[in-house]
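Colleague: What follows is a predicted structure for the sequence shown.
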Amino acid sequence: MTGPDSAGKEKKHGSTAPDYGLVLTVLLLAGFGLVVLYSTSSWNGQVKFADPAYYLKKQLLATALGLAAMYAVSCIDYHKWGKLAGLGYLISLLLQVAVLIFGDEYNGSRRWLAIGPVSFQPSEFAKVAVILLLARVISSRLQRIVTLRQMLGVMLLALPLVGLVGTNNLSTAIIIMGIAVILIFVASPGYLRFVLIGAGGAGFLAVFLSLESYRLERLAIWRHPEAYEKGYQTMQGLYAIGSGGLFGVGFGGSLQKLGFVPEAQNDMIFSIVCEEFGLMGAVLLMLLFVLLVWRLYSIAVHVQDLFGCLIVTGILGHILIQVILNIAVVTNTIPNTGITLPFVSYGGTSVLFLLSEMGMALNVSRNHPHGESGIC
């Protein structure tokens, strides 16, 4: 193995059809997300903008742009992204600094940058930037991370961005750190070092949470949401889940979306899925995510160079972490923090970059025959 560029030259002859199973799964998730979003957001849209389809129109536009981006990215040799990884990471750092200085605040969080009438969340780009940078560094310089020093060195590359993002968006910072850990784990032959890193990370998190009183308050609200005013959203989400029963109250029949669950179309949309489609609908949605992760895993294990394997693994880690954390928050398994459900929650920047990531995975699948055993 000599790095991502040489690997691309070696494998050009292996170009095949893209993974149609991945394409179909992504289309099903995106389509289901639009349907659920319309049902969930129609009341808010009517009350705030006198248009029940307000949120759907914006999400539909972002999804259309995302699908176009997915196709375009799937046609670009993924090795070319390795040459731009350092620049992309630098741009991501600058965007996060811009958010701290010029960013727009919404619901108490400064996460958005506005360019004219268009606003976006640079933290979504940060996830892609970290995946590409670490995949490039590991595949071209290290190949395998065999020492604790190498592991910490790679981790340190992600920390500046984690720190900047975490200033206003702790949940996304956790996702970025999780992506970095997964990539290092794949490139490392040992396990003991991860126990040490995990213990150190748990200690750091405990100190970090104790520095601000509102973070400790979140822990208290998580344990007893019914005893705190700020536990209102969690309680209403749990009411929605309990109301759905086995088969739900039917599409459009949710009562909790009528202002009881604040901003139901965002982080708490899974609770409305449970209410309208019941346990069976929630399980089917989770199975779609399992299918998506399986297709990404299948691509990763058949890739013949480490760079391509790490790109797909990073994308897989991003989806897996975000889905698990969102569902855990909605069900009050972990303290409440703002994490969207991929392809389903409202958010144009999120769906645009998610679909672009799917395009990268599709290009990797096109450049490596599906029946071969890979390097990971």
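Modeller: Here it is on my side, so go on. Numbers count the residues shown, from 1 in each chain.
Colleague: CA only for contacts and neighbour counts going forward, please
Modeller: Noted.
Colleague: And the contacts of the strand or helix carrying V73?
Modeller: Using DSSP states H and E, V73 sits in helix 54-74. Helix 54-74 is contacted from outside by 30, 34, 37-38, 41-42, 45-46, 346-349, 351-363, using C-alpha atoms under 8 Å, 6 or more residues apart in numbering.
Colleague: Repeat that for stretch 241-258.
Modeller: Contacts for stretch 241-258 (C-alpha under 8 Å, 6+ apart): 39-41, 43-44, 236-237, 239-240, 264, 271-272, 274-281.
Colleague: again with stretch 188-208
Modeller: By C-alpha under 8 Å, 6+ apart, the list of residues contacting stretch 188-208 reads R144, I145, V146, L148, F185.
Colleague: Can you classify S41 as helix, strand or coil?
Modeller: Classification of S41 using DSSP: H, G, I helix; E, B strand; the rest coil returns helix.
Colleague: Quick check: chain neighbours aside, which residue is closest to it?
Modeller: Ranked by C-alpha to C-alpha, 6 or more residues apart in numbering and with sequence neighbours excluded, the top spatial neighbour of S41 is Q265, at 5.4 Å.
Colleague: Ok, A114 next?
Modeller: Leaving out its chain neighbours, the residue that sits closest to A114 by C-alpha to C-alpha, 6+ apart is F120, at 6.6 Å.
Colleague: correct me, but the one you found touches E105?
Modeller: No. Using C-alpha atoms under 8 Å, F120 is not in contact with E105, being 12.0 Å away.
Colleague: that older thread, neighbours of the residue nearest to A114, just the number please.
Modeller: Residues within reach of F120, counting by other C-alpha atoms under 10 Å, total 18.
Colleague: And for the one 5 residues further on?
Modeller: Each residue near F125 was counted by other C-alpha under 10 Å, and the total is 21.
Colleague: try the one 3 residues further on
Modeller: Other residues near V128 come to 24 when the count uses other C-alpha under 10 Å.
Colleague: quick one: contacts for the residue nearest to A114?
Modeller: W112, L113, A114, G348, T349.
Colleague: and the last one, what element?
Modeller: Read that as T349. T349 is part of helix 348-366 when elements are defined by DSSP H and E.
Colleague: Does anything pack onto that helix? Which helices or strands?
Modeller: If contacts are counted by 3 or more C-alpha pairs under 8 Å, 6 or more residues apart in numbering; DSSP states H and E, helix 348-366 sits against helix 54-74, helix 122-137, helix 269-301, helix 306-330.
Colleague: let's bring in a second one:
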Amino acid sequence: MPKKNPYDFTVIISVSMLVIIGIIMVFSSSFSYSLVRMNDGYYFLKRVLIWATIGTGAMVFCARFKYWYWAKYANLLFFVSLVLLVVVLTPIGINRNGAQRWLGAGPITIMPSEVAKFAAIIFVSTSITRKKEKIKSFVYGVLPFLMIIGIYFGLIFAQPDFSTAFVVAVVIMAMVFVGGMKMSHFVGLAGTGLAGIGGMITYLVIKGESYKARRVTSFLDPWADPRDTGFQAVQSLLALGSGGLFGRGLGRSVQKHFYLPEPQNDFIFAIIGEELGFIGGATIILLFMLLIWRGIRIAINAPDLLSCLMATGIISMITVQVIINIAVATSSMPVTGMPLPFISFGGSSLVIFMAAIGVLLNISRYTILDRS
């Protein structure tokens, strides 16, 4: 059994600060919305506190649960995640704003796509470890994981949720790459993927009639259609721009008052920029950079291939979501529904991310790191 070390203090501190900031900003950004729509200004605060408590419990459990034990449950997690993704597309699934992404009843709901991220990391890392001698082969090593990507992508995209499907695909490919696939295979697949995305965007632009086509093109000039497809981007940029260096002050956002729809979710970074200014936004980015850097260090120094791949998947998932969320808030890419890890409101997302951090912390106990 590998020698145990202390948990990585840097990871604990950075995640704790992000979660605390998230709780504060969810309350600040949602008070007006929840007061009018839910008749309770503390509606989202009470729920985020409950989910943060559950998430903390999940993180503590996963931090104490030896990472190699997850391999025993990899197939079960994969099967359960697929079942949930199929069930959510049936009449049992809950439809909100044209998207069918939730399961549950009343105020308690879960997003199967969030469970799928965690399950994919465990299953793929375990599978690569078991067949590491075949990963150099495209047919026997890479193709099976492309099929897994296709299954996950198809089921999540059908909800529809392109951004989450994209994240799952990127995370799996990152693990396969680190697992030892040939560079020629990686370059070929990356080129094919980029060509496919480019082709899809071109098709939407040429078609030009659908809402998605206008959504893709509006980010180039949101003010060309500020009342429709460019509305969210314009309001987000106004929030960020009006914050200045130090911000309007905590709780003093203007855009959260029904300008940005559901500001506690996808556009919470814009509210942070408005209320806490450039300093606040930069602090959030620096905390994520610190967490990502430490996660990469853990992956590089991991004691075995399984832990290296798990750490790679976890930190890739966090990195991709942070980039997409902030890029959307700054109108650097088309608007898409992607929560900011540990900060945006969302029970399933918060619990899954904190559980994943727990796995990363457990790996850090068996990793030789400079812990100063």
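Modeller: The structure has been received and is ready for your questions. None of these values were measured; they are calculated from a predicted model.
Colleague: top strand in structure 2 by residue count?
Modeller: strand 99-105 (DSSP state E).
Colleague: Go through it and flag the buried ones.
Modeller: For strand 99-105 of structure 2, the neighbour count (16 or more other C-alpha atoms under 10 Å) marks Q100, R101, W102, L103 as buried.
Colleague: contacting residues around the second one?
Modeller: So the one you mean is R101 of structure 2. Shown in contact with R101 of structure 2 (C-alpha under 8 Å, 6+ apart): V88, L89, G93, I94, N95, M111, P112, S113, Q159, P160, D161.
Colleague: Counterpart of the fifth one over in structure 1?
Modeller: Taking TM-score structural alignment for the superposition, N95 of structure 2 sits opposite E105 in structure 1.
Colleague: Over to the last one?
Modeller: Applying TM-score structural alignment, one finds that D161 of structure 2 aligns to N169 in structure 1.
Colleague: Hmm, that match is touching Y106, no?
Modeller: No. Assessed by C-alpha under 8 Å, N169 of structure 1 is found out of contact with Y106, at 11.9 Å.
Colleague: okay, those two: which has more neighbours?
Modeller: Higher neighbour count among N169 of structure 1 and Y106: N169, with 19 against 9, using other C-alpha under 10 Å.
Colleague: Against I149 of structure 2, how distant is I172 of structure 2?
Modeller: Separation of I172 of structure 2 from I149 of structure 2 (C-alpha to C-alpha, to the nearest Å): 7 Å.
Colleague: Overlap of the contact sets of F120 and E105 of structure 1?
Modeller: Listed as contacting both F120 of structure 1 and E105 by C-alpha under 8 Å, 6+ apart are W112.
Colleague: that older thread, turn the helices and strands packed on helix 348-366 of structure 1 into TSV, columns for distance to N336 of structure 1.
Modeller: Formatted as TSV, these follow (distance: least, C-alpha to C-alpha, whole Å):
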stretch	distance to N336 of structure 1
helix 54-74	24
helix 122-137	19
helix 269-301	13
helix 306-330	5
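Colleague: Tell me the spacing between the equivalent of W70 of structure 2 over in structure 1 and K58 of structure 1.
Modeller: By TM-score structural alignment, W70 of structure 2 lines up with W81 in structure 1. As judged by C-alpha to C-alpha, W81 of structure 1 and K58 of structure 1 stand 29 Å apart.
Colleague: more crowded one of the two?
Modeller: The neighbour comparison of W81 of structure 1 against K58 (other C-alpha under 10 Å) goes to W81, with 20 against 13.
Colleague: how about the residue nearest to that one when sequence neighbours are not counted, what does it touch?
Modeller: Spatially, and ignoring its direct neighbours in sequence, W81 of structure 1 is nearest to L132 (7.2 Å; C-alpha to C-alpha, 6+ apart). Contacts of L132 of structure 1 were listed using C-alpha under 8 Å, 6+ apart, and they are W81, G82, A85, I311.
Colleague: with these in mind, which one is nearest to E226 of structure 1?
Modeller: I311 (42.4 Å; C-alpha to C-alpha).
Colleague: Helix, strand, or coil at N95 of structure 2?
Modeller: The three-state label given to N95 of structure 2 by three-state DSSP is strand.
Colleague: Touching, it and A105? I think so.
Modeller: No. With contact defined as C-alpha under 8 Å, N95 of structure 2 does not count as touching A105 (11.9 Å).
Colleague: what's the overlap in contacts for the two?
Modeller: If you check N95 of structure 2 and A105 against C-alpha under 8 Å, 6+ apart, no residue is contacted by both.
Colleague: Helix, strand or coil: sort out P144 of structure 2 for me.
Modeller: Under three-state DSSP, P144 of structure 2 comes out as helix.
Colleague: Now which residue in structure 1 aligns to it?
Modeller: By TM-score structural alignment, P144 of structure 2 lines up with G153.
Colleague: so how many other residues sit close to its match?
Modeller: Neighbourhood size, G153 of structure 1 [other C-alpha under 10 Å]: 12.
Colleague: and the end-to-end length of stretch 64-82 of structure 2?
Modeller: Using C-alpha to C-alpha, the end-to-end distance of stretch 64-82 of structure 2 comes out at 27 Å.
Colleague: Mind listing what's buried along that stretch?
Modeller: Using 16+ other C-alpha under 10 Å as the test for burial, stretch 64-82 of structure 2 gives R64, F65, Y67, W68, W70, A71, A74, N75, L77, F78, S81, L82.
Colleague: which residues make contact with it from outside it?
Modeller: By C-alpha under 8 Å, 6+ apart, stretch 64-82 of structure 2 touches 112-113, 115-116, 119-120, 122-123, 126, 152, 306-307, 358-359, 362-363.
Colleague: tell me which of those residues is nearest to D228 of structure 2?
Modeller: D228 of structure 2 lies nearest to S113 out of the contacts of stretch 64-82 of structure 2, by C-alpha to C-alpha, at 28.0 Å.
Colleague: which residues does that closest one contact?
Modeller: Here S113 of structure 2 is in contact with S81, L85, R101, I156, T164 (C-alpha under 8 Å, 6+ apart).
Colleague: how far away is the fourth one from W102 of structure 2?
Modeller: Here the distance between I156 of structure 2 and W102 of structure 2 works out to 11 Å (C-alpha to C-alpha).
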